[in-house]
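Visitor: sequence and computational prediction follow.
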Amino acid sequence: MSLVKFKSRPWGNLITSDFFDKDDFFGNNVWNKKLDEPALNIKETDEAFEVELAAPGFAKKDFEVTIDDGCLNISAESSNSKEEKEENYTRKEFSYNSFEKKLHLPDSVKEEDVKAKYKDGVLSFNLVKKEESKNHKPKKIEVV
């Protein structure tokens, strides 16, 4: 008689696929963050906020950017399809990509002066600050 090591699964038959990683089931990679969100950088200067959003593979026409109720809404959708017909086969390829991102703007941003630019796969925004917030210096508070 030979013994075979049995790998128990605490979830029973719920998860039987070898493609399922139980470490990711409770980790940060599956449900705790969206996998389809683009990377985002925000830099603050005295004059403005500079926002960069990594969105390669899109064209300028694929983006829709709006400001509504103090929120910068960015969405993009792109699809491509290609069909090749030969004498004894047909090959079809397609792709679809989309994302949506919402950023709550600080009160110090002049919404009417927001500028956007897309170049080399990076969507950039220049969010100009209002005059009263440009000269604002932090006030030091003494702890007693």
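Guide: That came through fine.

Visitor: CA only for contacts and neighbour counts going forward, please
Guide: Fine.

Visitor: so which elements touch the one helix or strand residue 80 maps to?
Guide: In this assignment (DSSP states H and E), residue 80 forms part of strand 71-85. Helices and strands touching strand 71-85, by 3 or more C-alpha pairs under 8 Å, 6 or more residues apart in numbering; DSSP states H and E, are strand 63-68, strand 90-104.

Visitor: closest to residue 133 out of the ones you listed?
Guide: strand 90-104 (17.0 Å; C-alpha to C-alpha).

Visitor: from the chain's centre, how far out does the closest one sit?
Guide: With C-alpha atoms, centre = their mean, to the nearest Å as the basis, strand 90-104 stands 12 Å off its chain's centre.

Visitor: put this beside the first:
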Amino acid sequence: MKKSMTPSVFGNAFPTAWDDFDRMLEGFFVPTTRSEFKFNPAVDIEELPNQYLVTLDIPGLNREDIKVEVKDNTLSISGERKREEKEEKPGYTRYERSHGTFERRFTLPETVSGKEVSAKYEDGVLKVTLPKSSESPSHFVDIN
């Protein structure tokens, strides 16, 4: 399979010193209680000949709890997994399932046709299809 020479659609091919600085600062602002944590669903991104496919595992949500938006060449996927309200029962020693809000943002390449993006949520998996535009984002300019 031929690998595209285009930089990764959802990654930065040339990270900057600011990227390292941002990652370093994230460690200083850790929430103090478990209820303040956001959860960060895992994302797979696949480049296919005519489209990109973004897949998120976000079980336990309803379609109404998920928002997918394309704006200014950015794909935003956000939502909220509400904590189940249970009365305290003897026998519960841990709560490890993530809950709270999440947001994932990805800068799209110019080749994505933002108006034709579609999403499907089934069995706890969200699949966002981003068709590639048939129009070339670049062209030659005649010199007079």
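Guide: Now that the structure is in, tell me what you want to look at. Treat the numbers as computed from the prediction; the structure is a model and nothing was measured.

Visitor: can you list contacts of the strand holding residue 80 of the first structure?
Guide: For strand 71-85 of the first structure, the surrounding residues in contact (C-alpha atoms under 8 Å, 6 or more residues apart in numbering) are 58, 62-67, 90-105.

Visitor: return a PyMOL selection command for the buried portion of those residues.
Guide: To isolate the buried members of the contacts of strand 71-85 of the first structure in PyMOL, using 16 or more other C-alpha atoms under 10 Å:
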select buried, resi 58+63+67+98+105
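
Visitor: residue in the first structure paired with residue 132 of the second structure?
Guide: In the first structure, residue 132 of the second structure lines up with residue 129, judged by TM-score structural alignment.

Visitor: on that earlier part again, check which residues of the strand holding residue 80 of the first structure are buried.
Guide: Buried positions in strand 71-85 of the first structure, judged by neighbour count with 16+ other C-alpha under 10 Å: 72, 74, 76.

Visitor: could you find the closest non-adjacent residue to the first one?
Guide: Which is residue 72 of the first structure. The shortest distance from residue 72 of the first structure to any non-neighbouring residue, by C-alpha to C-alpha, 6 or more residues apart in numbering, is to residue 103 (5.0 Å).

Visitor: do the same with the last one
Guide: Across the structure, with C-alpha to C-alpha, 6+ apart as the measure, the residue nearest residue 76 of the first structure apart from its sequence neighbours is residue 63 (4.4 Å).

Visitor: check contacts around the match of residue 132 of the second structure.
Guide: 47, 48, 49, 108, 109, 110.

Visitor: filter those to the buried ones?
Guide: Using 16+ other C-alpha under 10 Å as the burial test, the contacts of residue 129 of the first structure include 47, 48, 49, 108, 109 as buried.

Visitor: what sits against the equivalent of the last one over in the second structure?
Guide: Think residue 109 of the first structure. Matched to the second structure by TM-score structural alignment, residue 109 of the first structure sits across from residue 112. With contact set as C-alpha under 8 Å, 6+ apart, residue 112 of the second structure has these partners: 51, 130, 131, 132, 133.

Visitor: show me where the first structure has helices.
Guide: Taking DSSP state H as the criterion, the first structure contains helices spanning 22-26, 131-134.

Visitor: matching residues in the second structure for the longest one?
Guide: Alignment note (TM-score structural alignment): helix 22-26 of the first structure is unmatched in the second structure.

Visitor: roughly how far is that helix from the heart of the chain?
Guide: 22 Å.

Visitor: identify the residue of the first structure aligned to residue 69 of the second structure.
Guide: By TM-score structural alignment, residue 69 of the second structure lines up with residue 66.
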